[in-house]
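Visitor: give me a model of this one.
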Amino acid sequence: MDDKQESRPPATRRITDVGTLKAFGHPLRLKLYGTLRVAGTATASQLATQVDEAVSLVSYHLRKLAEHGLIEEADAQSGDARERWWRTAQEALSFRHEDFKDTPEGAAVHASVIRSLIAHHREQYETYLDQQASWGEEWRRAADQSDFLARLNSAELSELNTEIHALIKTYEERGKAAEAAGDTEGRENVAVHLASFPFRNF
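Guide: Prediction:
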């Protein structure tokens, strides 16, 4: 790796075009993007092992993500010049219904990607449930699954989401700062899934 410090990707990218959202929404690409986000940097071979797919297939889908600027090449992490290292091109992605609602295709793609993400989150949580005995008592006590009910207007819901996101961000930055200072003991990847929406009847 070069002696110079590699620049950090921008914090958030908002996807507003159907082509990019469709490229991101492929099930394997969703999994690859999520795996790469956790890893920081990785090669196609490393990612193929993580997702249990052929390296050639993973390489193809990584190129498709790169074509849309969702991932980018990273500085080499080894002396093997043949290895191509990747990282996400942003720390987080967002895509809003209002950017896709004006065309049937856009609305359908947006809904499909959201459903795929929900399925991925469920799979991730169910994997934890299957493995929770191995995590130990402290982690089992710390983990949480809750739901809440509030009577809000749309402005209050938006304010609630903004405050929750800001709070989570402070913990993300705290963890990064601690690890940068060498405080890595006992730290694990932690997923926080949030869904807030209005409803009248189930």
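Visitor: use CA for all of it now, contacts and neighbours both
Guide: OK.
Visitor: now do the helices in this protein.
Guide: 18-24, 27-39, 44-51, 55-67, 104-131, 137-142, 154-180 (DSSP state H).
Visitor: now for these, which one comes closest to residue 76?
Guide: For these, proximity to residue 76 was assessed by C-alpha to C-alpha; helix 44-51 is nearest, at 12.8 Å.
Visitor: okay, the angle between that closest one and helix 55-67?
Guide: On the basis of axes from the mean of the first three to the mean of the last three C-alpha atoms, to 10 degrees, helix 44-51 is oriented at 110 degrees to helix 55-67.
Visitor: so how far is residue 30 from residue 114?
Guide: 11 Å (C-alpha to C-alpha, to the nearest Å).
Visitor: nearest residue to the middle of the chain?
Guide: In the chain, the C-alpha nearest the mean C-alpha coordinate belongs to residue 34, at 4.5 Å (C-alpha atoms, centre = their mean).
Visitor: next up, the contacts around that residue.
Guide: Listed by C-alpha atoms under 8 Å, 6 or more residues apart in numbering, residue 34 has no contact partners.
Visitor: second chain to compare with the first, below:
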Amino acid sequence: MTSPETRRITDLGTLKAISHPLRMRLYRALFVARTATASHLADQVDEAVSLVSYHLRKLADHGLIEEAPAQSADGRERWWRPSSDGISLREEDLRDAPELAAATLAFGRTVNEQRTELHRRFLDERMTWSEDWRSASVDSEWLPRLTAAELDALGEELDAVLRKYDRAARAAEEAGDTEGRENVAVHLHAFPYRS
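Guide: A predicted model of the protein is given here:
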């Protein structure tokens, strides 16, 4: 059963496993689908089923995904689901672990590239979405002067708001309310910088 908690990554093997670009795409696609087979995911990422199966097994080896109950009558296909409600990396886990810090940099860059590609695709396809969706999309930048403690509190509040909306959407879908729902990407970056 998928854990309602976020999986905290603290070991190098798991971090390397999720940092692979195709594995990260598969994890994201599986997270959105909630359950899927290798063939479903292969169609989404435009890769061979055998390659997708291999990478799914690698994610499972590190506990990032798990087998899900079969969704088909014949039971021949292997179904997968995320093993937790997301993943996280914490700065305190990187202290005194230079190999984790280096792998975190690779992970962060891969995540950023894939997020940028998702946003770029939306911008390119913007006019194919209805006016309601175009108006509802958010593109803003804020440049406040905060303390580290205020930034930490801001992150926790934003996380709580997003979790509230995600839980409500999942409950509505489980109740059969799928009308008008689309996958939505919310990317937040909040970091100090020097001008």
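Visitor: tell me which of the helices of the first structure sits nearest to residue 85 of the first structure.
Guide: Comparing the helices of the first structure by C-alpha to C-alpha, helix 44-51 comes nearest, at 7.6 Å.
Visitor: would you check the span in the second structure matched by that closest one?
Guide: Aligned using TM-score structural alignment, helix 44-51 of the first structure spans residues 38-45 in the second structure.
Visitor: how far does the matching stretch sit from its chain's centre?
Guide: 16 Å (C-alpha atoms, centre = their mean, to the nearest Å).
Visitor: quick one on the thing from earlier: which position in the second structure pairs with the residue nearest to the centre of the first structure?
Guide: Match for residue 34 of the first structure (TM-score structural alignment): residue 28.
Visitor: do you know how far its match is from residue 99 of the second structure?
Guide: 25 Å.
Visitor: for residue 164 of the second structure, same thing?
Guide: Counting by C-alpha to C-alpha, the separation of residue 164 of the second structure from residue 99 of the second structure is 35 Å.
Visitor: state the span of the second structure onto which stretch 87-98 of the first structure is aligned.
Guide: Mapped onto the second structure using TM-score structural alignment, stretch 87-98 of the first structure covers residues 81-92.
Visitor: on that earlier part again, out of residue 114 and residue 30 of the first structure, which sits in the busier spot?
Guide: residue 30 (18 against 14; other C-alpha atoms under 10 Å).
Visitor: and the contacts of the match of stretch 87-98 of the first structure?
Guide: Under C-alpha under 8 Å, 6+ apart, the answer for stretch 81-92 of the second structure is 1-10, 27, 30-31, 34-36, 63-68.
Visitor: give me the buried subset of these.
Guide: 7, 9-10, 27, 30-31, 35-36, 64-68 (16 or more other C-alpha atoms under 10 Å).
Visitor: biggest separation within those residues, which pair?
Guide: Taking C-alpha to C-alpha, no two of these sit farther apart than 10 and 36, at 26.6 Å.
Visitor: residue 151 of the second structure - how many residues pack around it?
Guide: 16.
Visitor: now it. Nearest residue, chain neighbours left out?
Guide: residue 190 (7.5 Å; C-alpha to C-alpha, 6 or more residues apart in numbering).
Visitor: just give me the neighbour total for the one you found.
Guide: Neighbour tally, residue 190 of the second structure, other C-alpha under 10 Å: 12.
Visitor: that one matches what in the first structure?
Guide: Residue 190 of the second structure maps onto residue 196 in the first structure, by TM-score structural alignment.
Visitor: so how far is residue 155 of the first structure from its match?
Guide: With distances taken as C-alpha to C-alpha, residue 196 of the first structure is found 13 Å from residue 155 of the first structure.
Visitor: got it, and residue 136 of the first structure?
Guide: Distance from residue 136 of the first structure to residue 155 of the first structure, by C-alpha to C-alpha: 41 Å.
Visitor: do residue 141 of the first structure as well
Guide: On the measure of C-alpha to C-alpha, residue 141 of the first structure and residue 155 of the first structure end up 34 Å apart.
Visitor: residue 113 of the first structure matches what in the second structure?
Guide: Per TM-score structural alignment, residue 113 of the first structure is aligned with residue 107.
Visitor: residues contacting the nearest residue to that match once chain neighbours are set aside?
Guide: In space, residue 107 of the second structure comes closest to residue 19 once its chain neighbours are excluded; the distance is 4.7 Å by C-alpha to C-alpha, 6+ apart. Contacts for residue 19 of the second structure (C-alpha under 8 Å, 6+ apart) come out as 103, 106, 107, 110.
Visitor: could you rerun that using 7 Å?
Guide: 106, 107, 110 (C-alpha atoms under 7 Å, 6 or more residues apart in numbering).
Visitor: ok, and the residues you listed in the first structure?
Guide: Retained in the first structure by both residues aligned by TM-score structural alignment, their matches' C-alpha atoms under 7 Å are the following of the contacts of residue 19 of the second structure: residue 107.
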